[in-house]
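*Asks:* I'll drop the sequence and a predicted model, then ask my questions.
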Amino acid sequence: MTFRLKDSPLFYDMVQEEIDSCISCSKAKVLEFSKDEMIFTADAEPKSVFILLEGDILIYKVTLSGKRDIFMHVDKPGDVFGEVYLFMKKARYEYYSVTLKPSKVIEIPQDYFYYTCSENCGHHVKLIRNMMRILARKAYLFNLKLQILASGTLRQKITRYLIENMDGNTVRMTMNREMFADYLNVARPSLSRELMNMENEGLLVIKGKTIEIPDPNILDEVL
């Protein structure tokens, strides 16, 4: 099963033997969850790092008004989650992690990231170095979401998100419409209406979960 981890950022620059050694030495566990099952809750104490093997997971928090605020959608095997609050030494996660379909994850205890063994294994050093890269990227994503939410109008928020997630002239949406609305902190009908207006104006073309940007330069003028 660990062959699925070769593309994980946590095991970057490692061969399969090194990955297997990390999993074995860390006493990691494979956990299975049904759909709509919590992996961790907002009041749980962070004690582990999680890696997605298969499935679909949503990381979110609930505001005081009861609204769902989405931080991350985890659907790519090898993606890491739950690590930020672990290394911040927070007493609790403050976020929820729920499965959107049956999922499998690997749970690695926190101690493996704080201490190396007496042999100072090269793969262990690589793992810790890779975790630093992951934390840096998560800090970037936090900052990016703040920029998106501070963009002003709903159209500007949508535009900022699309520009930051373009691959060529295309954006592959991993979130459905309801999740995207929660991510932008807007009502779903308002989001759907604005997307339709932008499509009618030729700013974008929606094809299922793919959004095509005919002319990124024109879209950039929205900002």
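*Replies:* Everything's here; your move. Residues are numbered from 1 along each chain as shown.

*Asks:* rest of the way, CA atoms for contacts and neighbours
*Replies:* Noted.

*Asks:* mind listing what's buried in stretch 21-30?
*Replies:* By neighbour count with 16 or more other Cα atoms under 10 Å, stretch 21-30 contains the buried residues 22-23, 26, 28.

*Asks:* check stretch 176-184 too.
*Replies:* So for stretch 176-184, counting by 16+ other Cα under 10 Å, buried means 179-184.

*Asks:* picking up where we left off before, widest-spaced pair of the buried residues of stretch 21-30?
*Replies:* Spatial extent of those (Cα to Cα) is set by the pair 22 and 28 at 8.5 Å.

*Asks:* circling back: could you dump the buried residues of stretch 176-184 into a markdown table with distance to residue 123 added?
*Replies:* Shown next, in a markdown table, are these (distance: Cα to Cα, whole Å):
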| residue | distance to residue 123 |
| --- | --- |
| 179 | 37 |
| 180 | 38 |
| 181 | 41 |
| 182 | 39 |
| 183 | 36 |
| 184 | 39 |
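
*Asks:* what about versus this one:
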Amino acid sequence: MEIKDTLLFQNLNTDEIQRVLHCSSAKLLAFEKNEEIISPEDQPKVIYLILKGKVILEQFNYMGKPMNIEYRMPGELFAQEDLFLDKNTFEYSVRTTEPCQILTANKNFFFQTCEKSCEHHSKIIYNMLHIFALENQQKQQRLELLTCGDLEQRIARYLMEVSNGNPFVDLSMNRNELSAYLNVTRPSLSRTLSSMQEQNIIQIHGRNQIEILDFENLHAMIDGL
């Protein structure tokens, strides 16, 4: 993904983008697959913008099991909340799930405008506020997903949300990650998916694809019917 195509840099021309990169001491970094970018002991100093690849944000309980998993895709940010909350350390780790190219920008650039009150600076701050609003909406949607009913209802709602009306759903998470995302055990997830397949509501194709066979019954599951 090109920098100009990201939400953070929307409505900025080429010259303005170059000024932002200079003023924010931006750096383009490359990471290999399964490389750790952030550990819980690290101090928030920069904002990360993914241009290529995918990363996973993980929190673990005292037994070492994942209790909160989020993904970030090209064009998305991470670590910005910790930066603006002025935290001393992170409460999660971040690692790559595939080779990545990531742009970093110094936090000081986002905390205040310069004495010239440059237009590109104001645009970036506005875009950041827009991103925060979108992320808040997404978190609200996940909260609704986790509290919408039993596991069958949660799976049905998740499939409807990610399918966008397409019967073939390519999963971005494996079974362990999806079970953590839905806040259930992996055996419970597997049993429920198998049950939905036996009811001819879905068809499981390999590890990463699910075909929705019956949208009407999937809607009925969401409604608890």
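*Replies:* Structure's in. What do you need? Here the structure is a predicted model, which is why all the values come from computation and not from measurement.

*Asks:* quick one: contacts for the residue nearest in space to the middle of structure 1?
*Replies:* In structure 1, the centroid-proximal residue (Cα atoms, centre = their mean) is residue 72; its distance is 3.9 Å. By Cα atoms under 8 Å, 6 or more residues apart in numbering, residue 72 of structure 1 lies in contact with 58-60.

*Asks:* in strands, which of these fall?
*Replies:* Residues of the contacts of residue 72 of structure 1 located in strands (DSSP state E): 58-60.

*Asks:* quick check, nearest of those to residue 172 of structure 1?
*Replies:* Nearest member of those to residue 172 of structure 1, counting by Cα to Cα, is residue 58, at 16.9 Å.

*Asks:* about what we covered before: could you dump the buried residues of stretch 21-30 of structure 1 into TSV and include distance to residue 34 of structure 1 and secondary structure?
*Replies:* Shown next, in TSV, are the buried residues of stretch 21-30 of structure 1 (distance: Cα to Cα, whole Å; DSSP: H, G, I helix; E, B strand; the rest coil):
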residue	distance to residue 34 of structure 1	secondary structure
22	27	helix
23	23	helix
26	25	coil
28	20	coil
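
*Asks:* any idea which of those residues is closest to residue 78 of structure 1?
*Replies:* residue 23 (13.2 Å).

*Asks:* tell me the counterpart of that closest one in structure 2.
*Replies:* Aligning on TM-score structural alignment places residue 23 of structure 1 opposite residue 21 in structure 2.

*Asks:* need the nearest residue in space to its match, chain neighbours excluded.
*Replies:* Nearest non-adjacent residue to residue 21 of structure 2, counting by Cα to Cα, 6 or more residues apart in numbering: residue 105, 7.5 Å away.

*Asks:* mind listing the strands for structure 2?
*Replies:* 27-31, 36-38, 46-52, 55-60, 66-72, 77-78, 93-96, 100-106, 168-170, 202-205, 209-212.

*Asks:* roughly how far is the fifth one from the heart of the chain?
*Replies:* Put plainly, it is strand 66-72 of structure 2. 8 Å (Cα atoms, centre = their mean, to the nearest Å).

*Asks:* cool, the first one as well?
*Replies:* Distance of strand 27-31 of structure 2 from the chain centroid (Cα atoms, centre = their mean) equals 19 Å.

*Asks:* neighbours around residue 48 of structure 2, how many?
*Replies:* 21 (other Cα atoms under 10 Å).

*Asks:* picking up where we left off before, the buried residues of stretch 176-184 of structure 1 in helices, which ones?
*Replies:* Judged by DSSP state H, the buried residues of stretch 176-184 of structure 1 include 179-184 as members of helices.

*Asks:* which other helices and strands contact the longest helix belonging to structure 1?
*Replies:* Ranked by residue count and defined by DSSP H, the top helix of structure 1 is helix 122-149. With contacts taken as 3 or more Cα pairs under 8 Å, 6 or more residues apart in numbering; DSSP states H and E, helix 122-149 of structure 1 sits against helix 16-25, helix 83-87, helix 154-164.

*Asks:* thank you, goodbye.
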